[in-house]
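# sequence and predicted structure below; questions after.
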Amino acid sequence: MKIILDFDGTLVDSYHCIPEIYKEIEEKYGFKEGFSEAMLMVEDLGDFFGIFERRDWIIILAKDVAEEILRYYWDERMKRQKVLEDVKAFLENINAELYLVTSKDDDKETKYKRIKATGLEKYFKDIIIYGEDFKDLLEAIEYVIDEKDNCVYIDDKNINIFKVVSRFKEVKAYKRKFYPPFPKKLAWNYPKINVEEIDDLRKLLNVIKNY
């Protein structure tokens, strides 16, 4: 049995600090009122379309201090991220090979630093960051799955689950119930999917044991 898990929104809440971080950036760098709200819309669109390089957005607005803003954003997001309450009990008690498959941040090293800061890396047989190690999510999943093993995929985003179950019919998927403070929550609501939604990973311990 192999279980593939996403990181942000599935294991860790690193989203609910984002409005506060952008508000601090707005005030610190003198952006006009509305900047923080606009950036939440950009985050929403970025997750939906799979655009992970915030550097490209920031450099348009503040070329001279773009790297400084970017460092502040990721440093603060890493400091304020929180492992979700049910995660450690699930990871410690599940009888399966665990794989962490997640998108890069602005670069591979930033995501690795954020994962290590949670202490969760010790639970995983492998950590795969797509956009760096692999071109995209589907290429990363294809690397992990094996015809000889049952495979479960857990993610909070509809758009990722839709891609995986459409391509890999043999993979059983669960949607982690989690929604960020973004205006439309596009990647979390679309496309519509027909998979079981889980609000506590510990509920899967007995279910997965019987696969």
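Right, received. Where do you want to start?
# from now on I want contacts and neighbour counts done on CA atoms only, so please keep to that.
Noted.
# where do the helices of this structure begin and end?
18-28, 35-49, 54-61, 66-80, 87-93, 108-118, 137-144, 158-167, 186-189, 204-209 (DSSP state H).
# would you list those in TSV and tack on distance to Ile127?
Output for the helices of the chain, formatted as TSV (distance: least, C-alpha to C-alpha, whole Å):
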stretch	distance to Ile127
helix 18-28	24
helix 35-49	20
helix 54-61	22
helix 66-80	18
helix 87-93	14
helix 108-118	9
helix 137-144	10
helix 158-167	17
helix 186-189	22
helix 204-209	21
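# can I get those helices in TSV with mean neighbour count?
Listed next are these as TSV, based on neighbours: other C-alpha atoms under 10 Å:
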stretch	mean neighbour count
helix 18-28	16
helix 35-49	18
helix 54-61	14
helix 66-80	16
helix 87-93	14
helix 108-118	16
helix 137-144	16
helix 158-167	18
helix 186-189	20
helix 204-209	12
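# pasting the second one now:
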Amino acid sequence: MCSFLMIIAFDFDGTLVDSYSCIEEAFYRALRRTYPWFPGKRYMAKLLTKIELQFERPRFGRHSGKIKAPMKIFQGKFARIWFEERAKLTKPLEGAREVLKELKREGHIVISFSAEDFIPGVKEYRLRQSGLYDIFDDVIIFGHGVSIKEAFRLVREKYGNETFVWVDDKPWRFIGNGDENTEYVWMYFPYTARFVTKEILDKIPHLHVIYDLWSLLDVLRRLSV
């Protein structure tokens, strides 16, 4: 059991749930619901999946962590239906619920700290559909009008300067964010790990790498010593 309080912040997609392997099927179902007359829906679903996954790549420079839909197809009725289908098909990663509850039992502050989807309100909807929403002490979503830095400042204002343990499958988000009291935990997830380079990892101080959520408990035990 950890001996002092920490703020444990979790990304959602690829960190607590697998919402990537179902993207293509969700597109197919959304096309079937929205455009039943459209031919070649399986092919179009594959194409849309390739496009969507490109927007999981690291973005640097002027990118501030604010969310913007990459194409018009990711807006409106079709996009909402796609997110609905994706939420139905999303599966929690092994140990997600159990690890969150164990952290709560140990007295830590456990928050959801993730990017909004292209449509405001959808991330909260997907969190609720996953069955994990009510476990969190707080849900903080950055994106539309709120950058990662602004979201992090909000956490500090609400919960103070305790050790902030940030768990995310996209380690490039860590670069230039957080503070001297932040520990960065990269949750290795195959769909996004393909974009991670040594150059990215070398820029991250206090970095820990885990391959499953249960290993996070070992990281916290080491930090508490």
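All right, it came through fine. Computed from a predicted structure; not experimentally measured.
# which residues sit in contact with the aligned partner of Leu89 of structure 2 in structure 1?
Alignment note (TM-score structural alignment): Leu89 of structure 2 maps to Arg80 of structure 1. Counting by C-alpha atoms under 8 Å, 6 or more residues apart in numbering, Arg80 of structure 1 makes contact with 14, 17.
# got the contact list for the alignment partner in structure 1 of Ile8 of structure 2?
Using TM-score structural alignment, the partner of Ile8 of structure 2 in structure 1 is Ile3. Ile3 of structure 1 makes contact with 96-99, 151-154, according to C-alpha under 8 Å, 6+ apart.
# return the member of the residues you listed nearest to Glu67 of structure 1.
Tyr99 (31.4 Å; C-alpha to C-alpha).
# my guess is the closest one contacts Glu121. True?
No - using C-alpha atoms under 8 Å, Tyr99 of structure 1 makes no contact with Glu121, being 9.7 Å away.
# and those two? Which one has more around it.
Each of Tyr99 of structure 1 and Glu121 has its neighbours counted (other C-alpha atoms under 10 Å); Tyr99 has more, 21 against 15.
# structure 2: which residue goes with that one?
So Tyr99 of structure 1 corresponds to Ile111, using TM-score structural alignment.
# roughly how far does its match sit from Ile7 of structure 2?
7 Å (C-alpha to C-alpha, to the nearest Å).
# next one: Gly95 of structure 2
19 Å.
# more neighbours, those two?
Using other C-alpha under 10 Å as the criterion, Gly95 of structure 2 and Ile7 rank with Ile7 on top: 22 against 13.
# in this structure the more buried one contacts Asn161, no?
No - the criterion here is C-alpha under 8 Å, and Ile7 of structure 2 misses it with Asn161 at 9.1 Å.
# show the end-to-end separation of stretch 55-71 of structure 2, please.
First residue to last in stretch 55-71 of structure 2 (C-alpha to C-alpha) measures 11 Å.
# give the contact list for the closest residue to Asp106 of structure 1 other than its chain neighbours.
The shortest distance from Asp106 of structure 1 to any non-neighbouring residue, by C-alpha to C-alpha, 6 or more residues apart in numbering, is to Glu53 (4.8 Å). If you count contacts by C-alpha under 8 Å, 6+ apart, Glu53 of structure 1 has them with 105-107.
# now that we have these, which one has the most neighbours?
Asp105 (20 neighbours).
# quick one: contacts for whatever residue of structure 1 lines up with Tyr20 of structure 2?
When structure 1 is aligned by TM-score structural alignment, Tyr20 of structure 2 is paired with Tyr15. The neighbourhood of Tyr15 of structure 1, defined by C-alpha under 8 Å, 6+ apart, consists of 8-9, 81, 180-181.
# buried only: go through the residues you listed for me.
The neighbour-count test (16 or more other C-alpha atoms under 10 Å) applied to the contacts of Tyr15 of structure 1 identifies 8-9, 81, 180 as buried.
# of the contacts of Glu53 of structure 1, which is the nearest to Arg176 of structure 1?
Asp105 (20.5 Å).
# contact partners for the residue nearest to that closest one when sequence neighbours are not counted?
With C-alpha to C-alpha, 6+ apart as the criterion, Asp105 of structure 1 has its nearest non-adjacent residue at 5.5 Å, and that residue is Lys111. Applying C-alpha under 8 Å, 6+ apart to Lys111 of structure 1 gives the contacts 104-105, 129.
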